[in-house]
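> can you look at this prediction? I've put the sequence above it.
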Amino acid sequence: MTNKDILKSAIINILRNYPHILRVNPYIFNNYPTYYLETDFKILFSYNESIKISKCLLYQDVEELSVNDFEEIERNGDFLNECGILTLKYGIDTGKHDFLRLSKDINYRCRSYYLTGTKNYGIVVSNEAQAVNQLSEFGNKENELNLAIKLYYEALKNGIEKNSLDEGIALMGIAICRKKLAELGISPIDNLLKGISSFEKAKRIPALRSSKENYYRTLANEANSKRLLAEYGYYPLKYLKESISLFKKANFDEKFNQALSFLNEGLATQTLAEYTCDKCKEDILKDSIKLFQNAQERFVPYTINHAKALTNEGISNFELSKISSNPDKYLNEALKCHKKAIKKGNFKIRNHTYMKIVFNKATTELLISELKKDHKILDNALSTYSKLEKYFKKIGGTRILIDMYRNMGRALYIFNEKKEAYSYLKKSINIIEEIRASMAILNRKYFFETISETYKLMVLTCIDLNYNEEAFKYAESAKNRTILELLYNKNIKKTSINKLESDSLISLNDLSKIIKNKTIVEYFLAEKLIVFIFNNEKLTVKTININQNDIKLKVTEFRNKINEINDIINKYNDGIIDEVAYKNERERKCNDLEEIFKELYFILIKPIKEHLNEEIIIIPHDYLHYIPFQALKNDKYLVQDHRISMAQSASLLKYLKPGEGSGSLVVGNPNKGHPKYDLTFAEDEAKKVAKKLAATLLIGNKATKDSVLNEIKDKGIVHFACHGFFNDYDPINSGLKLSDQFLTAVDFMNLKLSLELTVLSACDTALGDLNNTDELEGLVRSIQYSGCRFVIASLWQVEDDSTKDLFLEFYNSTGSNLTKLNNAQNTLISSFDIYSWAPFQIYGI
């Protein structure tokens, strides 16, 4: 008899002697009695056959069987191995944790039948790793995923053949575990990049490439990892597009894998919608719904994966409700999807997926209650949240708890129950503050859209309750979180991160000692514009009736004018327009800028003018970071009436000490001779500044990264006259272009300096995409944290000639750095237009 016949005969005899039917999913048992998994022996198994065979063999529970049933089967690991594979496949397809536990135990038992280092040993350890990987859905996720990775590496080291299909599957398993760890917020960027590397290694194995289903699985899982990278803000558009492309290449024949691919492509498409305008977002979200529906058609009904596809269809409808003129339509559809998901998931155990679906349902109901002002729906949703709270606390569901408390606070705020709202918002923020050391669980987009919104809502609530000092504290806390969030997962010394994490918020008493006779003007932009004015030991709060969108429109208008002037300059330089047309058009655009700055003056300065001393420190927020406050105008520019400096937060001011370094360093035109990056005026500026300061001068190819880092250590002043750049995808890696490499904010964070002044006489050193808002301050703030009292940086592209004149005037002036910049700008007002004299701001005190 063949092995196949022996195995088949043994199974028939086992089933004959074990007729008991275990409790199973009735839908599968009644409607899919022939539901099967295919082993290497091509035998069809039902649910009951699978679990009965596995139990008999695992526990060698064969006392009631005839000896003849096994007379032709040697007592070795092969039969047990086949049942381990069988239960693993069935457990994966149906999400049945009892099968997965059996598979783990079976494969562990199988180890004793094979010698370490043999092919079979490697395979059973790899299968054990797969079972543990799948079991992470039901237990201690982090521990089981790390165990699975360890087992996969053991399999690769001790038995799995090089360049085999089994090696490809193990590498894919490692990558999938890393993806799941990233989903838990455990070193997400690092785990995802390492996982993608494992996928790439797997794809290079010919045996895997020739196994169509496994190759497509690799493509689909790599696509999922790239989707997650995008969610963490790591080059989001690049990785989302790559992700969707990979999903489309995964042309599975088998329905289950087709369904998984559609589900994950839907998730990638859903994420892509977050990075587009509202008009495009609607179409993309509708595309994601179609993909989730395609997944539902292919998943086995009444399974967890079927429920996942349904609830994600609900999430896409929920997002559509936020941008639709008819939100009720999409919210009702979302609610319907979540209810179906709870029913069709057929959850015998209230696992994590079930709890998340219930959370999605309650969140939808909460928004419906807000729109309808329906207290009954509100109470039901809040009651569901309260029941979920215990579970998510137990498993450490930090992100969901943050969202849950925030949602409860928002709803209660809308229902004018401000004290109750305050209580829940405080719970949400307390969790955020408690998890400083593991803040990476929050991806960048989540941080800036959800966490920052929690702080905004709390500030508004405190103002309404007349808790003004607390409102100021939360506004400060929100701004301090930004730089921390940007620095996680970067190659920065742990001591630097620890210093930031341990920073406490400044008290008003300490702030009063620092600013003396100056005025702090701290803006905080939420549904209304809040202005905190602090001077003479007194905190005053003003509320201005303008919201974030109105400010964004005004900033967009201003930036469009800046871009139009840039275009005119480029056309003139390229010989497209003559000098007369250039001057006329530039003058007209600059007049338009003046009008915008007058409007902004009446919005931002006039309501608080009576509170301002001669010297003011402005702390912007959100889109206000893009505004050159020195150029705001009534009868005169603000810089003509006041000495103005900027800061990222009031709490940062306590670290700005006078620099103790000596001597100066000037870096100029590092790309001398380059057809695109050569800056003739910057070189001239650098030479004249260096002469004035008797400074060390690095020009052209001498201005390498190593030479700059070596020279900067003991200096008191550093002046960069070179190209700057802003990294929209990863703002903390913005920086300065040197002759060989970039000098970034991350580099500065790893330095310990004692500078009095750093000048960034470069293009776009403080300018980024409008979606980045507070994060554009990463470079300036990193320089100050490295040990620098004052930083001067530009808000838009600067011209060589006016920049040279500005800084020569600056260094020829006397007084503090603040006074010198203000005087230099006042001098240039008479000879240059607003585009030329206004871009530079000074940060510090």
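Yep, that arrived. Note that the coordinates shown come from a computational prediction; the quantities given were computed from them, not determined experimentally.

> rest of the way, CA atoms for contacts and neighbours
OK.

> what sits up against stretch 708-715?
661-665, 667, 698, 718, 751-755 (Cα atoms under 8 Å, 6 or more residues apart in numbering).

> tell me how far stretch 510-521 lies from the chain's centre.
Here stretch 510-521 shows a centroid-to-chain-centroid distance of 35 Å under the convention Cα atoms, centre = their mean, to the nearest Å.

> which parts of it are buried?
Counting neighbours by 16 or more other Cα atoms under 10 Å, one finds that the buried residues in stretch 510-521 are 511-512, 515, 518-521.

> ok, these vs residue 556, which is closest?
For the buried residues of stretch 510-521, the closest approach to residue 556 (Cα to Cα) belongs to residue 521, at 22.9 Å.

> these two touch, right, the closest one and residue 621?
No - the pair residue 521 and residue 621 fails to qualify as a contact (Cα atoms under 8 Å) at a distance of 11.0 Å.

> would you map the helices across the stretch 651-800 of the chain?
680-693, 705-712, 745-749, 778-787, 800-812 (DSSP state H, counting those that start in this stretch).

> most tightly packed of those?
For the helices of the stretch 651-800 of the chain, the largest average neighbour count (mean count of other Cα atoms under 10 Å) is found in helix 778-787, namely a mean of 25.

> show me what the helix or strand that contains residue 316 is packed up against.
With elements taken from DSSP states H and E, the one containing residue 316 is helix 304-323. Here helix 304-323 touches helix 255-273, helix 278-298, helix 327-344, helix 352-372, going by 3 or more Cα pairs under 8 Å, 6 or more residues apart in numbering; DSSP states H and E.

> may I see the buried residues of the second one?
Neighbour-count burial for helix 278-298, counted by 16+ other Cα under 10 Å, picks out 281-282, 284-296, 298.

> hmm, who's touching it?
With contact meaning Cα under 8 Å, 6+ apart, helix 278-298 is reached by 255-256, 258-263, 265-267, 269-270, 272-274, 306, 309-310, 312-313, 316-317, 319-320, 323.

> same thing with the first one?
The set of residues that contact helix 255-273 without belonging to it, under Cα under 8 Å, 6+ apart, is 93, 217, 220, 224, 227, 231, 237, 240, 243-244, 247-248, 250-252, 280-282, 284-285, 287-292, 294-300, 305, 309, 312, 316.

> pasting the second one now:
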Amino acid sequence: MSKIKLSKKYIGIFLVLCCIVSFAQKPSVAYYKIRNTENYTDTNKICAVEELLKKHLTDKDSLQYGIDLTAFSFWLYKNKHFDIGTLKSEKAVKFFRTFIPKNEKLYTYNLGLLADFYSRIEDYASSNDIHFKILRIKENKNKLGEIYKKIAINYNLEANFHVATTYFLKAIEEFRKEQKYRKLFDTTLLLSDNYQNILDDENIIKGIESLKKLDTIKNKIDYSLLDEYLIHQRLGNLYNYENLFNPCASLPYYKKALSIAKELNNNRILCLINNNIGYVYRNIDNDSTLFYFKKAFTYTHNDKNLNATVLSSLGLAYLDRKEYDKAYKSLNLSLDKLKTNFKKTKLTDKQTIKLSDQNLGIELLKNIAITQIKRYEDESSKELLEDALFYLKQADQQIDLIKLESTHQESKLFWRGLASDIYINLVKICYLLNDPELAYYYLEKNKALLLLEDLTKERSKTFFNVPDSIIKRERSFKRKIARIQNKPLSQKYNDETRSLQLFDIKEQYKSFLDSLQNKFPKYYKYKVKTNILPYKKVIKEASKTNSTFIHYILNDESGYGLIISKNKQALFEIHNIPLIQKYISKFNVLASKPFTSKIDQTAFQKVSKELHNKLLPENIFYDNRGKIIILPDENLLSIPFEILIQKNEKYLVEDYLISYAYSISFLEQNTDLKRTHQKEFLGFAPINYKNLNTLTKSSTEINTAAKKFDSDILLKEEASQQNLLNSLADYKIIHLSTHANANDSITPWIATSTKNITLNDIYSTKNNAELVTLSACNTSLGKLQKGEGVMSLARGFFNTGANSVVSTLWKADDQSTQEIITDFYTYLKEGKSKPEALRRAKLDYLKNHSLSEVSPYYWSSLVLIGNPEPMYSSINSWFLLVGILTSFLFIFILHKKNSKK
């Protein structure tokens, strides 16, 4: 360990000397004298060097000024004077950028040092901007691995884990080429940590696989006991992931790491490994948990970060034991260790705590609030709820800051998932405080916020006058990225190969965006801030349209709903969530297939009534026979509310107009988006497929629908991938009758006569549709992204411009779908609103069929998402023309009579 520290201590000095030797000059004698004066404090040395640098400028010895400034910047970095060091390093970079004769090595060294300073002051974005600049300097091609590694570490530190993965892999590739096995080993360890942070099954497995690969290079490095410890400790962390393994699977690795830690006798690693073992026992034996956490605390000594980590663990152990006072004290002490401002005083809601570790800090803020909520359940003190509300608001502000700085979709989705747990606790407090207005705000933040951001960004392109040619070029890069993402994995083309291919194209895309920053600086530096529709405006809209909005939020333990209508705004609790989830699973199984017996029908009716009672409680839900706009959450996204059975034994659809929305704010702002379409209707049906069943009725469906509109049709060979992608922007109505599929493990796709169109492809397109009809299977399904919604084909079309989408919740039946869609268009053309047109089409189907054919499977899969307004006038155009001519004639006759008078 001492050898490692010694080498790190002098490596910077060595680099400075190398650069200075190459410049044929070294720091001045006066500089060395100041730096080596033993009775000077650091403050004295800083002041003295400042005076020396001024003297160099006065004497017009600018070269010596640059050399001494470089050495001084490094000394400040080594002695952890990061704030003042950053300023001096910026001056050094500026000096050598303009100094003649140019010295690329010294300029590059100062750039690298400045990037390290930025990283130290937690300005990771600026640090990476400098690293990207260094990458463009040809002389640094032999240092690519190290630069990629630093970029990856920065992305990891700002919790941009998905992007960090790509750069870690690129660094590993370079180190392998350069045969720098020590660096390859260390970077792989960092990569395994990064995989763990992503918190999903796929990446946990990748983390384990990456560590196992290290066996092949152990004999190529000076493999130490510390290396052995780190591998076992990392494997323990990965196997401790609860969704994939039994937590006990991690214990053998942790126990082995603990025995090595004792041999190394290093307090830090003894602390961390005991803390990790404590977490394994949380779900097994609380006494053992507390024992290991307390043991870990004995090794923290004066290390502030270790103190914060273990105090947080102790707080959770006390929370599990329902010792809430101890939990609150431990968690708050941990938070104090992380605060870099307002350590002693209480903040207001408008101020934000600054934290040295945002990941741990956000978790602490959430757990302190949960502790106060638990205490409230025992003591019923309103002050406890208000305290919990304060901490959760702070956690929300922290996530907003991270999300605002993040430019990558995967990272934003990661943080949306973590935020979801915060929002449900915030809504719980609002329920207990009877504050529906504040609950509405956090319910909206929990729904499709990134979709709303994308919409805001799309509108900003017009505002900032970004030319169409630039927007098309940007989309072309997205299409190239989509093509790589769509390539199937195999033994020869594995996930790592795909990641490296994506890295290359994304680097080109980044260079393209960087090149535009000078031309359109306001747009490309614009931070998207989404506006949530004001609560009072929602009530006004509900009153004006006679609508009822029903907003849901739930997780595995809790659930809440908010009803907003003209006469009623109320929060309600959904009780017994595990039972609700069982009902939903059973409901979906029964609804997504035809009834084959009276037993099936009776079972469905029973579970449908139960869900109606739980999700639309009688004391909350007003029976006003109006419009209902459902904003579902989690697995409620998979059920059509239309077939919930009321007390009067009728389906909900028989009495109400029902539609769905991602969020009220998105619904309102998406409606306002300007759409320009040259043509009315596009019908698309490949009919015949290479590896899928022929859909003979899709031709009839398209042709029948097309007769009602001024239409273009793409059938058979013409229904190709490229023809569809090229046509999407031109039509008011887009109707796709084809095969499709989606679930939580595959990328959603739509079949064409050539290649499938995936969700990734759709994201790289643009449409101007008032309505997209997806007459295919499972088009509302996809991966459920916690806190954001389902990543479905329907969402993809909203993301790229659609105002409303008709999509399916399960496998569509050809015949019944054709009948309902045909009638839907008939009513739509007559001027009915979209949900009214779909409702009437479904009721007509029920009226004209009997027995098994009226099973919900046949008619309830189609749902309307988005804007519910009519698309056509209810007044017949001929009658309108006759009325206008009659009016003109009347005015003409009246004018004649007046003239004669």
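Good, I have the coordinates. This structure is a prediction, so every number in the text was calculated from the model and none was measured.

> where's residue 55 of structure 1 relative to residue 326 of structure 1, distance?
The spacing between residue 55 of structure 1 and residue 326 of structure 1, counted by Cα to Cα, to the nearest Å, is 55 Å.

> which one (most neighbours) among the contacts of stretch 708-715 of structure 1?
Per-residue neighbour counts (other Cα atoms under 10 Å) across these peak at residue 755, which has 30 neighbours.

> how much space separates it from residue 384 of structure 1?
With distances taken as Cα to Cα, residue 755 of structure 1 is found 55 Å from residue 384 of structure 1.

> next, count neighbours for the residue opposite residue 764 of structure 1 in structure 2 once aligned.
With TM-score structural alignment defining the correspondence, residue 764 of structure 1 maps onto residue 778 in structure 2. Other residues near residue 778 of structure 2 come to 27 when the count uses other Cα under 10 Å.

> isn't residue 35 of structure 1 right next to residue 47, touching?
Yes - in this structure residue 35 of structure 1 lies within contact range of residue 47 using Cα under 8 Å: 7.4 Å.

> tell me the contacts of residue 268 of structure 2?
Taking Cα under 8 Å, 6+ apart as the criterion, residue 268 of structure 2 is in contact with 299-300, 306.

> again with residue 153 of structure 2
Neighbouring residues of residue 153 of structure 2 by Cα under 8 Å, 6+ apart: residue 164.

> counterpart of it over in structure 1?
Aligned against structure 1 by TM-score structural alignment, residue 153 of structure 2 finds its counterpart in residue 180.

> one more: residue 669 of structure 2?
Aligned against structure 1 - with TM-score structural alignment as the criterion - residue 669 of structure 2 pairs with residue 655.

> count of residues packed around the residue lying closest to residue 373 of structure 1 once chain neighbours are set aside?
Sequence neighbours aside, residue 415 is the residue nearest to residue 373 of structure 1 in space, at 7.3 Å (criterion: Cα to Cα, 6 or more residues apart in numbering). Close neighbours of residue 415 of structure 1, defined as other Cα under 10 Å, add up to 16.

> quick one: the counterpart of residue 415 of structure 1 in structure 2 and residue 247 of structure 2, what's the gap?
In structure 2, the position corresponding to residue 415 of structure 1 is occupied by residue 375, as judged by TM-score structural alignment. Distance of residue 375 of structure 2 to residue 247 of structure 2, computed by Cα to Cα: 29 Å.

> with residue 505 of structure 2 instead?
Using Cα to Cα, one obtains 39 Å as the distance from residue 505 of structure 2 to residue 247 of structure 2.

> could you do residue 892 of structure 2 as well?
Following Cα to Cα, the distance that separates residue 892 of structure 2 from residue 247 of structure 2 is 88 Å.

> cool, residue 17 of structure 2 as well?
51 Å.

> how about residue 522 of structure 1: what's its closest non-neighbour residue?
Nearest in space to residue 522 of structure 1, with sequence neighbours left out and distances taken as Cα to Cα, 6+ apart, is residue 619 at 4.5 Å.

> can you show me the strands along the stretch 701-850 of structure 2?
In chain order, the stretch 701-850 of structure 2 shows strands spanning 711-715, 731-737, 740-743, 746-750, 757-758, 771-775, 782-785, 789-792, 804-808, with DSSP state E, counting those that start in this stretch as the criterion.

> what does the first one contact?
Right, the one you point to is strand 711-715 of structure 2. Residues outside strand 711-715 of structure 2 that contact it (Cα under 8 Å, 6+ apart) are 679-687, 699, 702-703, 706.

> for these, work out which two are farthest apart.
Longest distance between any two of the contacts of strand 711-715 of structure 2 is 23.4 Å, between 679 and 687; criterion Cα to Cα.

> can you pull the contacts of the residue most central in space within structure 2?
Averaging the C-alpha coordinates of structure 2 gives a centre point, and the residue nearest to it by Cα atoms, centre = their mean is residue 413 (1.2 Å). With contact set as Cα under 8 Å, 6+ apart, residue 413 of structure 2 has these partners: 785, 788.

> helix or strand for it, which one?
When secondary structure is defined by DSSP H and E, residue 413 of structure 2 falls within helix 409-433.

> same check on residue 472 of structure 1?
In this assignment (DSSP H and E), residue 472 of structure 1 forms part of helix 468-487.

> now for that helix, which elements pack on it?
Here helix 468-487 of structure 1 is seen to pack against helix 452-464, helix 494-502, helix 778-787 when contacts are counted using 3+ Cα pairs under 8 Å, 6+ apart.

> sweet, I'm off.
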